[in-house]
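S.K.: Give the three-dimensional model of this entry:
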Amino acid sequence: MTETTSTHERNHVRDAWELIEVMERIGASKSAELFAPRWEASRVKGEEFYAPVASGEWFSTENRDMYESPTNRTRFARTVDFLRPGERIMEIGIGKGFLALMALKAGEIGAYRGIELVPSNVTATNKTLAANGYAERATAEVGNLYDLTREMVAEHKTDLLICCEVLEHVPDPEAALKVLADALPEGTDLLVSVPLRGRLEGIWGHVAQFGVARVREMARSAGLTVHHVEPLANTWVFMLASRSATSERAELVAAATPDVTADLVTPPDWSLSVDNVEPEAMESKWRKNLSSHSVTQAERGVRLSATASAKSDGSHYAGIAFACKDVRGIRLEIDPVDIEQVEAFYADFYAGAERVGRWKWIPSEKRPKQKKPTFMLQPHNVGTYFKRQKVKDLSTADRFELFAQLPHGGKVTIEVPRIGWFR
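M.R.: Predicted coordinates for the structure are as follows:
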């Protein structure tokens, strides 16, 4: 595989492979959550795109339910984005011919030829093509992917060769992709799709699994140049490739890609600025079962020193507080002068007597490497050290409390050189 000579294509392809690799590592559920706007935009496009097709007794209810599922509607709609009106298309592995109908109807292609291993699928496809009025410029025939030749593709004057949702069904997808690549005449593009890693692996007909590393190596070994690649519907990887250095079709696809962030609105609990202030401590409510407790001015900021009682029962807490108003969180610098005996730190926001936010840090479990680490406590951040516990509306808070939980006789000394209020 050689890289495209187009800088735009090259950068897009590299970024897309990286995105897909991330999606593989985090899995289907997390990908669904993190990339929800992307999947929703594609789903809506698929729903708006799809129109029912005419069929007969050869097309079962089960078949129709599968092909008309939201994910398949999304796949059909996106595939049509790769087509240009009047083009001649050849498809390998046609199923029941639904994609053929979408290409003819919505893609307005000029001619279609489908090759399928299963005779009953070929019969159903030809009947469906005829029922929808496309028999004169579309046909399907029985054939084997591994028998495909460049002469066959050239004979049809093929502009785009499609092989979607096929390679996972064959025992040697590397060999299959090499056959497809070798069959490409100059100027003919290839569109391939396979399931994302961790998706559709429970389907018994699927005998091959894929990941970024394998698909990239398959394309490289087949001598293909990848012009466009993308994840679709949190289910598939679409790859546009050819034996040429560039492809005009990649620009066509890019132009039809939804802008999923165009209408996003900043969440109300996200801050837009940080107001850095000199720490001015106020009386803390967290002074319990202590033999000593002091809050003093440090060289910079304020200093908390406390010792827990060695005799009293119950928990021991030593804290420091700061007044706040109309905030969305805090940026907090801490100098941990002596925290070896601290069982836990708590960072609380209060609106009057009600706690509206809490983060918790257990120093014995994990500590920053910095001498004076800075912590960012905001509702949308789970936190690395201070872990978010429960957060409501911080904008109602009038006080921030930072306090330590100590064992009997335990000591703590910290300084807070700087604070910044997220607003």
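
S.K.: all contacts plus neighbour counts: C-alpha atoms, from now on.
M.R.: OK.

S.K.: could you pull out the strands for the stretch 201-350 of the chain?
M.R.: Assigned by DSSP state E, counting those that start in this stretch, the strands in the stretch 201-350 of the chain fall at 225-232, 236-242, 274-277, 281-282, 287-288, 290-297, 302-308, 316-323, 329-338, 344-351.

S.K.: Proceed likewise with the subsequent sequence, for comparison:
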Amino acid sequence: MNADADVPSQPSSPVERALVARGWADIDLVERLGPGPSRRAREAVMVADRDRARAWYRPPQREHSAEGEVPPASESNVVRFRRVVGFISPGERIFEVGVGQGVLATLMLRDGEAASYRGIELEQRWVDATRAMLATNGLADRSSVDLGNLYDLTRADVEASGASLVVCCEVVEHVPDPDEAVRTLARALPEGTDLLFSVPLVGRLEGVWGHTQAFGAARLHRLLGQAGLVAHHVEVLHDTWAFVLASTSTDPSPRAARILEAESGPDPQRFLEPSFTAMDNVPVTELERREPHWVKRVEDLAVEPCLREAHRPEGPVDGLRVTGRSGYVFKGPGRGWSSYAGLAFAVPSGVQGARLQLDVPDLDAADEVRVEWRRDGERCGLWVWKPREDRPATRYPTFLIAPDRQGAILRRTPGSRVVGADEVEVVVRAHEDAPIDFAVRRWAWVS
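M.R.: Below you'll find the model as predicted:
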């Protein structure tokens, strides 16, 4: 065991070590993201795994099923079954802790072509169900299933079976002392025997009442260290489980190498296709100006090129600054109405959005910044930023208006569209009697 009991020993192979480290980081990432964002981010991988599993899966027969066949397994379980079987080489001997209904046992023998199978299970009903399923599928002569407690498992038990792989999937989250459970599994491994086990990811299966433990990446990593196990392969499976292949040896794992060689990535046709492909920079002073719609209660309005900044080594910013004195209404029917000023441009055909860099020197002086898109004089899209509430991290914030982007500070309003717009206007509404002062420093058309 490693001197630091909380840190597992590392594989001796630098490549295997790097892949395992990446696997831990992947588990941590998807757990932090949560199931919704994680599934969207991993869609291509999940669809590829699902399609391969569906094509591979052939349900085993079950004696007491009315149709003689196991009811359809869930998408995630079919992916899990295929993945476990993928770790098996033909002719291997398998020892499983926690047999469930016997579906996985049947698949490991039938499709994994294991030479023999030994399983233990805490409840007699599952022992009986697994024995019946193995017999129905003609596999009784290569298998044995008995009552047994994980905590009583010994090295002699595994050695007697001749197993080269111990499988313990979807068990550790059910037991009262997972630390001792994993230590027991580690002590029971004969030299040269691997352990394959899985637990649910954080945020995935906590609603299952049989689960009494939750495992984040940190806890799972610590369990291996305390048990003296070396992780040779670590992965997120179908955004539901953390899968770990481990042993007591730091030598490179042929099994881990085989599983990596056997797996192909997702079909490139499923890779993300961007909704826009180009952001064409245009000097603001070269944009075709249009008469602004939003110029109200402003005196001495001026639109001038931005001043050059000597401290910027890449050269001057070719932008436009809008200034004006407030015509704020202090009394009468329009009391409380503040000033508006806008800078409008023609929109070329085929544009899907814009990238713009703004300068609002005094954020407290502006109640609202709007980017309004119009078609034939009618508004078709509106993005809004409230500078007094949302403070950007930089002096000159850059905003992207593009398909599928909602915006974090400059936010898209519901129903807004850009495609088909023929003009766009950047508008600032002053706070009370504050003056108008803003600049459009940089611009690019998104297409």
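
S.K.: Superposing both, give me the TM-score.
M.R.: Laid over one another, the chains give 0.92 as their TM-score (TM-score structural alignment, normalised by the length of structure 1), with 419 aligned residues with a Cα RMSD of 2.3 Å.

S.K.: still on that earlier bit, redo the strands of the stretch 201-350 of structure 1 as TSV? Include mean neighbour count and distance to D263 of structure 1.
M.R.: Formatted as TSV, these follow (neighbours: other Cα atoms under 10 Å; distance: least, Cα to Cα, whole Å):
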stretch	mean neighbour count	distance to D263 of structure 1
strand 225-232	24	20
strand 236-242	24	25
strand 274-277	13	25
strand 281-282	17	42
strand 287-288	18	48
strand 290-297	16	48
strand 302-308	22	44
strand 316-323	23	36
strand 329-338	18	26
strand 344-351	22	32
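
S.K.: Dump the ones you listed into TSV; add distance to K387 of structure 1 as well.
M.R.: Below are those laid out as TSV (distance: least, Cα to Cα, whole Å):
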stretch	distance to K387 of structure 1
strand 225-232	32
strand 236-242	35
strand 274-277	21
strand 281-282	23
strand 287-288	23
strand 290-297	25
strand 302-308	22
strand 316-323	18
strand 329-338	14
strand 344-351	9
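
S.K.: Figure out which of those strands is closest to P185 of structure 1.
M.R.: Closest approach to P185 of structure 1 among the strands of the stretch 201-350 of structure 1 (Cα to Cα): strand 236-242, 9.1 Å.

S.K.: helices or strands next to that closest one in the packing?
M.R.: Judged by 3 or more Cα pairs under 8 Å, 6 or more residues apart in numbering; DSSP states H and E, strand 236-242 of structure 1 is in contact with strand 189-195, strand 225-232.

S.K.: how about the helices of structure 2, start to end?
M.R.: Per DSSP state H, structure 2 carries helices over the ranges 14-33, 35-41, 43-56, 75-86, 103-110, 124-136, 155-161, 178-187, 217-227, 254-262.

S.K.: Just name the most buried of these.
M.R.: helix 103-110 (a mean of 24; mean count of other Cα atoms under 10 Å).

S.K.: which part of structure 1 lines up with that helix?
M.R.: Aligning helix 103-110 of structure 2 against structure 1 (TM-score structural alignment) gives residues 98-105.

S.K.: show me the contacts for the equivalent of D159 of structure 1 over in structure 2.
M.R.: Using TM-score structural alignment, the partner of D159 of structure 1 in structure 2 is S164. By Cα atoms under 8 Å, 6 or more residues apart in numbering, the residues touching S164 of structure 2 are 92-94, 192-194.

S.K.: of the helices of structure 2, which approaches R289 of structure 2 most closely?
M.R.: Comparing those by Cα to Cα, helix 35-41 comes nearest, at 40.3 Å.

S.K.: By how much does that closest one deviate from structure 1 on average?
M.R.: After superposition onto structure 1, helix 35-41 of structure 2 sits on average 2.5 Å from its aligned residues (mean Cα distance after the TM-score superposition for structure 1).

S.K.: Touching that helix from outside, list them.
M.R.: Contacts of helix 35-41 of structure 2 with the rest of the structure, by Cα under 8 Å, 6+ apart, involve 30, 46, 203-204, 239.

S.K.: export these to TSV and tack on distance to L122 of structure 2?
M.R.: Compiled in TSV, those are given as follows (distance: Cα to Cα, whole Å):
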residue	distance to L122 of structure 2
V30	32
M46	33
G203	27
R204	25
D239	28
